[in-house]
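1. based on what follows, work out the 3D shape:
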Amino acid sequence: MLKPDKLSLNIPETTKPRVVIIGGGFGGINLARKLPEKYFQVVLLDRQNYHGFWPLLYQVATAGLEPDSIAEPLRKMFGSDDYDDLHFRLVKVTGINPAARTIETIVGDLPYDFLVIATGTKINYFGNEQIKKYGFPLKQIPQALNLRSQLLQCFEQASMTIDQETQQSLLNFVIVGGGPTGVETAGAIAEMKKHILPNDYPGVDFSKMNIFLIEGMDRVLPPMSEEASEKTFKYLNELGIIVKLNTLVEGYDGETVILKGGEQIKTNTLIWAAGVSGAVIPGLPDESVERGRYLVNDFNQVKGYDNIFAIGDVAMMKTPEYPKGHPGVAQPAIQQGKLLAKNLKRIINKEPLQPFKYFDKGSLAIIGRNRAVADLPNNMHLGGFFAWVIWLFVHIMYLIGFRNKLVVLSNWVYKFFTYENSTRLIIRPFVRRGDRVSQSFINKYGGD
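-> Sure, this is the predicted structure:
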């Protein structure tokens, strides 16, 4: 690999206004798709070369899908003649200099006329360094693959130890966070326990396997309706998941979870799904940021600037309906990206800007086969099979690329009839010092 001083962003000079978009998530790609090249040069920057459909990331982690079925290369998405003046660069933005109107990267600076921050969120560990070190986050594809390997390694090791305490630790799984990611991950692991693991590991008594879901509030799925929360709690109980509400995690040393109040759970796997914060970039003043998100007006302009915008999860647009900002889901980002493309054109044409108005299409969560909840417009709440069908349809529709839609649909159809998760591959070394596996197992059985 070349050193940074041998590289540059290498963006062509232009006489058109340059729009720099930081982030290739839902907001960034919908903005880039709608910006007319007749008016703008578009530069899209991201730390990874693909757009991922993160609502299905938990299925990668639980061996239900391969990662390339929920991701699409950004260069493929913008490789046609329709995007001749759109330039993608695989680079991390390290700072913003609003006075100079430049963004900073390790391979050089880039001037902008309009800057759009669409960086989404990052994991929030709430200052707990132990959990950051030993827990398993679920926010990126490499993390999902790492978690998949961890789960499968635990089952493999459980089949090879006769020490009951060690085996129980390997078969205890703690998921922290009762939002959609936590609930869906817990349901997927429970489905594995019921339909897959007894056949794969006939020598292991999976009735001893425990799945703990820890939530700090008084109900699961806090962002959704109380009806959805109640149904979800019922489904989780039916799947044998141990739900602990009003419970906080104080620490985790890789072997023992310590709950507030003193309760301890021995486990080799703590999955952290308890919170995120906005992925803000250094350079803008503190008064432009609140609670880890950029304060924006009705046109998504960052407070204090008329040429810097933020969209999606990293933007906090306060309205009477959403005093704490819009929910951190795909729809606000998609809708803001599309509207901002129109508003940037209006700025060039010296036309009045159109304020953003969020259209809430509803919220969905799945807890296993035939078990899902849906909060739909007009205060409609569904649960069970019909909500499950809606969840399947919506997630297929929002996947990028025909191939991904076909692959995911065929996987789900195959799984529906066979109860099979076909991607049960361990893709990291079986036992290696430094891996998040049972230290007691390494001590007993060795490892390089």
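
2. going by C-alpha atoms from here, please, whenever you check contacts or count neighbours.
-> Noted.

3. quick one, strands of the stretch 301-448 of the chain?
-> 308-310, 315-316, 363-368, 371-376, 380-383 (DSSP state E, counting those that start in this stretch).

4. tell me which of the ones you listed sits most buried.
-> strand 315-316 (a mean of 31; mean count of other CA atoms under 10 Å).

5. who does that one touch, helix- and strand-wise?
-> strand 293-295 (3 or more CA pairs under 8 Å, 6 or more residues apart in numbering; DSSP states H and E).

6. again, 10 Å this time
-> In this structure, strand 315-316 packs against strand 289-290, strand 293-295, helix 330-348, with contacts taken as 3 or more CA pairs under 10 Å, 6 or more residues apart in numbering; DSSP states H and E.

7. wait, which of these is closest to residue 181?
-> helix 330-348 (13.8 Å; CA to CA).

8. starting at the chain centroid, how far to the closest one?
-> Remark: helix 330-348 is offset 22 Å from the chain centroid, using CA atoms, centre = their mean, to the nearest Å.

9. so which bits of it are buried?
-> 330-345 (16 or more other CA atoms under 10 Å).

10. and the angle for it with strand 363-368?
-> Interaxial angle of helix 330-348 relative to strand 363-368 (axes from the mean of the first three to the mean of the last three CA atoms, to 10 degrees): 150 degrees.

11. how about this one, so we can line them up?
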Amino acid sequence: MENNFNLPRNNKKRVVIIGAGFGGLKLARKLSGSPYQVVVIDKQNFHQFQPLFYQVAASGIEPSSISFPVRKIFQSHSNLHFRTTELLSVNTDEQQIQTKAGALHYDYLVLANGVNTNYFGSVNLEKYSLPMKSTAEAINLRNRILSSFEQANLTEDTNEHAKLLSIVIVGGGPTGVELAGSIAEMRRYVLPKDYPELDFSKMKIMLFEAGPRLLNGMSDRAGKKALEFLKRLGVKVHLDTRIDDYNGDKISLSDGKELYTRNLIWTAGVSGRTTEGINGELYVRGNRIAVDRYNRLQGFNTIFAIGDACLLQGDERYPNGHPQVAQVAIQQAANLARNLTSQKEWKPFRYTDKGSLATIGRNMAVADLPGFRFSGVFAWMLWLFVHLMAIVGVKNRFFIFVNWAQSYFSRDQSLRILISPYRKK
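-> Next up is the predicted model:
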């Protein structure tokens, strides 16, 4: 069945990487030119730049600008191969994976397949809320938000207006904070010009966080500044408040209160993906796979996990695991590539924290860098530069820069279009 993958037959050992995210892509590129045959498997044929999903959802940038074809990246690397399929199970005894396209042997297997949205067991929240963990979901969210305004423009029912113009965001991490700020700026500068018949002073943007503060992974100062910036933009922030249920119309809160909205966006949590064939006892906190200091699964010398998918044990600085951010995945990938290609003793992974950034709106951002913390215009400019440089592809960087420049000087975007999937009648 391995012939289904149409891979060159040679004597090279094969490294199979599951996932073309930050970690998987970095590892593959680091193994370019190595004595390995590298096969990357992902159900999408493009790399997605997750930190900017919220800007796609808020009509700030085009989806294509944060998506880059994996095959284009691999064009000049003869030992790198890509296959679009989905992992189903792992046979650790035979060193073989089963995918929707068939079976494939591996000498080394690297799980870099990230995480899923975590709804904490709520069936209704999973069914009715709007997630944002992929480019497709970001596009769907953009369509949903714009459709709500279009529907509000077609009715004179004040109750319907209130529901359609209310946007509730659950989760006070970087994604929730950045999305709330972006939509708030749309409400202030863009939407009144697009929909002059609607009264956007009645539009409510609410952010709910179950914990006592925003940006829990950053400093307390950053959380306080983010709260200050959001209030300045007119976002109603509710801390220490949990969403218990949602039926597509009514929200039930942990304090017994009820709210009504047609738009509930879920950014509250993530959970690791389980893979059939991997011992269930290896899954720990947050459903992440427990690995050692070399990112190896316990009991295996040929299976590894990197990035959000794993929880590295033995680092006294991070007893609950490293933060689930791109830099961890990138650094783990680089360290694993070094170990796989070096003739020297393997080097244990040690995370170097390069700092954290979050933007709330125009000229409003927070930065936690090693040794100092700051906020405001300079933090916002640093955020722009860091994210622009992290984008894959010069063309993508150019288009994003143009979109950002246009938005900054005109306080407008021209990407507010509804594109729904074609369905044959």
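
12. if we take the buried residues of helix 330-348 of structure 1, which one ends up nearest to residue 124 of structure 1?
-> Once CA to CA is applied, the member of the buried residues of helix 330-348 of structure 1 that ends up nearest residue 124 of structure 1 is residue 330, at 19.0 Å.

13. was I right about the closest one contacting residue 312?
-> Yes - between residue 330 of structure 1 and residue 312 there is a contact under CA atoms under 10 Å: 7.6 Å.

14. shared neighbours of these two, anything?
-> By CA atoms under 10 Å, 6 or more residues apart in numbering, residue 330 of structure 1 and residue 312 have these common neighbours: 25-27.

15. burial of the closest residue to residue 5 of structure 1 other than its chain neighbours, as a residue count?
-> Among residues not flanking residue 5 of structure 1 along the chain, residue 107 sits closest, at 6.5 Å (CA to CA, 6 or more residues apart in numbering). Neighbour count of residue 107 of structure 1, defined by other CA atoms under 10 Å: 17.

16. who's in contact with the counterpart of residue 107 of structure 1 in structure 2?
-> Residue pairing (TM-score structural alignment): residue 107 of structure 1 is matched to residue 101 of structure 2. Residues near residue 101 of structure 2 by CA under 10 Å, 6+ apart: 1-5, 83-88.

17. pick out the most distant pair among those residues.
-> Top of the distance list for the contacts of residue 101 of structure 2 (CA to CA): 3 and 88, 17.6 Å.

18. which one of those two has more residues nearby?
-> residue 88 (15 against 12).

19. the more buried one and residue 412 of structure 2, how far apart?
-> The gap separating residue 88 of structure 2 from residue 412 of structure 2 is 44 Å, by CA to CA, to the nearest Å.

20. then residue 300 of structure 2?
-> 53 Å.

21. which of the two has more neighbours?
-> For residue 300 of structure 2 versus residue 412, neighbours defined as other CA under 10 Å are more numerous around residue 412 (20 against 10).

22. the more buried one matches what in structure 1?
-> Residue 412 of structure 2 maps onto residue 420 in structure 1, by TM-score structural alignment.

23. okay, which residue is most central for structure 2?
-> Here the mean C-alpha position of structure 2 is nearest to the C-alpha of residue 50 (CA atoms, centre = their mean), at a distance of 3.9 Å.

24. what sits against the aligned residue in structure 1 for it?
-> The equivalent of residue 50 of structure 2 in structure 1 is residue 54 (alignment by TM-score structural alignment). Residues near residue 54 of structure 1 by CA under 10 Å, 6+ apart: 25-26, 60, 70-71, 138-141, 181, 329-330, 399.

25. most neighbours out of those residues, which is it?
-> residue 26 (28 neighbours).

26. counterpart of it over in structure 2?
-> In structure 2, residue 26 of structure 1 lands on residue 22 (TM-score structural alignment).

27. try residue 324 of structure 1
-> Checking TM-score structural alignment: residue 324 of structure 1 goes with residue 320.

28. same check on residue 205 of structure 1?
-> By TM-score structural alignment, residue 205 of structure 1 lines up with residue 199.

29. fine by me, thanks again.
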